[in-house]
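# I'll drop the sequence and a predicted model, then ask my questions.
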Amino acid sequence: MANENLQLVELSVRHRDALLAMVKEYHDQGDPRHGGVLEDVDAYIRRQQDNSAGRTLDEGIVPQTTYVLVSDGALLGTARLRHALVESLKIEDGHIGYDIRPSQRRKGYGTAILRLVLAEARKLGLDRVLVTCDIDNVGSGKIIRANGGVFDRETISPRSGKRVSLYWIDLSARVAEGEIIIRDATLEDIPGMVAVRIATWRTTYVGIVPDHVLDEQSQEKIEARWRQWHLEMKPDDVTLVAEDNGTVVGFAKGGAHWGDVPGYDGRLGGLYILKSHQRRGLGRRLVAAFAKRLAARGCRSLAIWVLARNPSRGFYERLGGTPVAEQPIDIGGVALPEVAYGWPDISVLFQAK
């Protein structure tokens, strides 16, 4: 692996021939994995892309992104990142699956591909992932532990009857210096979130909302309300924070099936990013992670209400949102117009970067 430029990229049609060659190598050695590739490689690739976008999913199946590990055009292996867990995945498979083609094993690529997929999991907003392997697969166990895996327990595979080892990897403990991560919010994040909200209101809404509203924002009072709200969150509610070296610099919150915009089943209730961290792609990352979380909860569309005079409206338009509704909102005793931007297909936001 010395001096190699390894890249983890999403599977696409440009990998068609290389994928076919890799799968034939598996089958020549009696390994039937990825059998759908040999049956119809183009249909296989389309199916993986649909899965990543959350399209045409069978009941009980979560969105899953398929990646390939490449070096100088050579395809070395594949990986799958599931965006959420259902009960069956907690027994076997977990969040991440990966494989290295037979001719490239024992060269360190297994450790590398898992490390790169974990970085994608952080971008997705996951702060803890489950990785599994057969208990007799000593090599995979070493790879998982080398990437921070902590053994949890054993289960029995419903498919093979084999004993399976379950490992959890804490992504919040794997933050590189200077890296901004997106993860689920905790109760301890409330003070940081409130500070971001107050700061962004004061930099964004001067001259738009009444001055006394901006002046009277209380960290203590908002914290109290938000702590209670966080404790009462429902399974379909989502709150993500963007963290820069231990400091909350942005957040997104909302939920599935809120239904207050006709025709849209998911809503982004708020997106806030400190001015110092704007125009760095962080807003797009937060929206993408949020949209994927809602899709995993069954949402197929998304909307957000914004003040009509919000100078950041263009951000939502650049993401493909279109105005779909209007209504007044009372802020400080003044009725201010707000506009709902909508995305009929939530999957268009998955690749917002």
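Perfect, I can see it now.

# From now on I want contacts and neighbour counts done on CA atoms only, so please keep to that.
Fine.

# where does Tyr21 land in three-state SS?
In this structure residue 21 is Ala, not Tyr. What DSSP: H, G, I helix; E, B strand; the rest coil gives for Ala21 is helix.

# Who are the contact partners of it?
Contacts for Ala21 (C-alpha atoms under 8 Å, 6 or more residues apart in numbering) come out as none.

# Could you do Thr65 as well?
The neighbours of Thr65, taking C-alpha under 8 Å, 6+ apart as the test, are 10, 48-49, 51-52, 80-83.

# Give me the buried subset of those.
Applying 16 or more other C-alpha atoms under 10 Å to the contacts of Thr65, the neighbour count classes 10, 48-49, 51-52, 80-83 as buried.

# and the contacts of Thr65 as a markdown table, adding secondary structure?
Shown next, in a markdown table, are the contacts of Thr65 (three-state DSSP):
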| residue | secondary structure |
| --- | --- |
| Glu10 | strand |
| Gln48 | helix |
| Gln49 | helix |
| Asn51 | helix |
| Ser52 | helix |
| Arg80 | strand |
| Leu81 | strand |
| Arg82 | strand |
| His83 | coil |
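
# A further structure is provided below for comparison with the first:
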Amino acid sequence: MLYRNARASDLEPIIALHVEEQWRAYAHILPAGYLREEMPAQKRVLWSARLAPGADRERLSILVAESDARQVVGFICFVLEPNDAWGSYLHNLYVASSHQRQGIARRLLVEGVSGLGSDVRAAPVHLLVYRANEPARALYERLGGAPVERFMRGDPPVELFRYQWASADVLRQRAGAGLSPP
């Protein structure tokens, strides 16, 4: 498995993986019409902006996990906000269902945080997760994330939790515990 910075050529594989995994993970959480009709277009806009030439790379850190067959099987995206009260935002962490439970998400976390500047690594990091997404919540809790906020969002409203770590370095340490070297 190769862990590397995302490139513009990763646009289509990232969109496809993001859409597929959201369909799978959120089918019991979000309306089917949204998942089928609106979400794919939203992901195309999001990733086209993030991976476009000249995108604000100072504010983003995006890594992919690439299989030996040179397929993108996972990705992570941090929105870097070290001066925000919540810290930097771990906006996306997805691994293809065919490659889950192999340590790829944890390795993406370790590699992703390792590539951040020392000021960002020393600051808190947070993420949002649907209350009903129990597998993701269990992972974040195993990694020492603390649920620090709970709120409703959307139409129809769904419950979300905000998880936070004292620093990105703490998250990296917890995610790396027990992992073999890459």
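Here it is on my side, so go on. This is a predicted model, so every value here is computed, not measured.

# Relative to Lys353 of structure 1, which of the contacts of Thr65 of structure 1 is nearest.
Glu10 (13.9 Å; C-alpha to C-alpha).

# Relative to Thr155 of structure 1, how far out is that closest one?
Distance, Glu10 of structure 1 to Thr155 of structure 1, by C-alpha to C-alpha, to the nearest Å: 31 Å.

# ok now stretch 262-276 of structure 1, how far from the chain's centre?
When distances are taken as C-alpha atoms, centre = their mean, to the nearest Å, stretch 262-276 of structure 1 is centred 15 Å away from the chain's centroid.

# Can you mark which positions in it are buried?
Buried residues in stretch 262-276 of structure 1, counted by 16+ other C-alpha under 10 Å: 264-269, 271-274.

# Which stretches in structure 2 count as strands?
For structure 2, the strands defined by DSSP state E occupy 2-5, 60-66, 72-79, 88-95, 125-130, 146-153, 158-165.

# will you turn those into CSV that also has distance to Arg101 of structure 2?
Listed next are the strands of structure 2 as CSV, based on distance: least, C-alpha to C-alpha, whole Å:
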stretch, distance to Arg101 of structure 2
strand 2-5, 17
strand 60-66, 14
strand 72-79, 12
strand 88-95, 9
strand 125-130, 19
strand 146-153, 22
strand 158-165, 21
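
# Would you tell me which of those strands gets closest to Leu171 of structure 2?
Among the strands of structure 2, strand 158-165 comes nearest to Leu171 of structure 2, with 6.3 Å by C-alpha to C-alpha.

# Can you tell me what sits against that closest one?
29-30, 86, 124-132, 140, 144-153, 171.

# Select, out of the strands of structure 2, the one closest to His18 of structure 2.
Nearest to His18 of structure 2 among those is strand 88-95; the distance by C-alpha to C-alpha comes to 6.9 Å.

# And for the most centrally placed residue in structure 1, nearest residue in space, chain neighbours not counted?
The residue lying closest to the centre of structure 1 (C-alpha atoms, centre = their mean) is Leu124, at 2.1 Å. Excluding its sequence neighbours, the residue lying closest to Leu124 of structure 1 (C-alpha to C-alpha, 6 or more residues apart in numbering) is Ala289, at 4.8 Å.

# Pull the contacting residues for that neighbour.
Neighbour list for Ala289 of structure 1: 123-125, 182, 350 [criterion: C-alpha under 8 Å, 6+ apart].

# what's the matching residue for it over in structure 2?
Matched to structure 2 by TM-score structural alignment, Ala289 of structure 1 sits across from Glu111.

# Which of the helices or strands spans Thr111 of structure 1?
Taking DSSP states H and E as the definition, Thr111 of structure 1 sits inside helix 109-124.

# contacts for that helix?
With C-alpha under 8 Å, 6+ apart as the criterion, helix 109-124 of structure 1 contacts 1, 8, 69, 76-77, 79, 81, 83, 96, 98-100, 127, 129, 140, 143-144, 146-147, 171, 181-183, 285, 288-289, 292.

# List the ones among these that fall in helices.
With helices identified by DSSP state H, the entries of those that belong to them are 140, 143-144, 146, 285, 288-289, 292.

# on that earlier part again, what range does the helix holding Thr111 of structure 1 cover in structure 2?
Using TM-score structural alignment, helix 109-124 of structure 1 finds no match anywhere in structure 2.

# Asp119 of structure 2: what's it in contact with?
The contact partners of Asp119 of structure 2, by C-alpha under 8 Å, 6+ apart, come to Pro82.

# roughly how far apart are it and Gly33 of structure 2?
According to C-alpha to C-alpha, Asp119 of structure 2 and Gly33 of structure 2 sit 41 Å apart.

# and what of Ala132 of structure 2?
19 Å.

# just Ser48 of structure 2 next, same as before
If you measure Ser48 of structure 2 against Gly33 of structure 2 using C-alpha to C-alpha, the figure is 23 Å.
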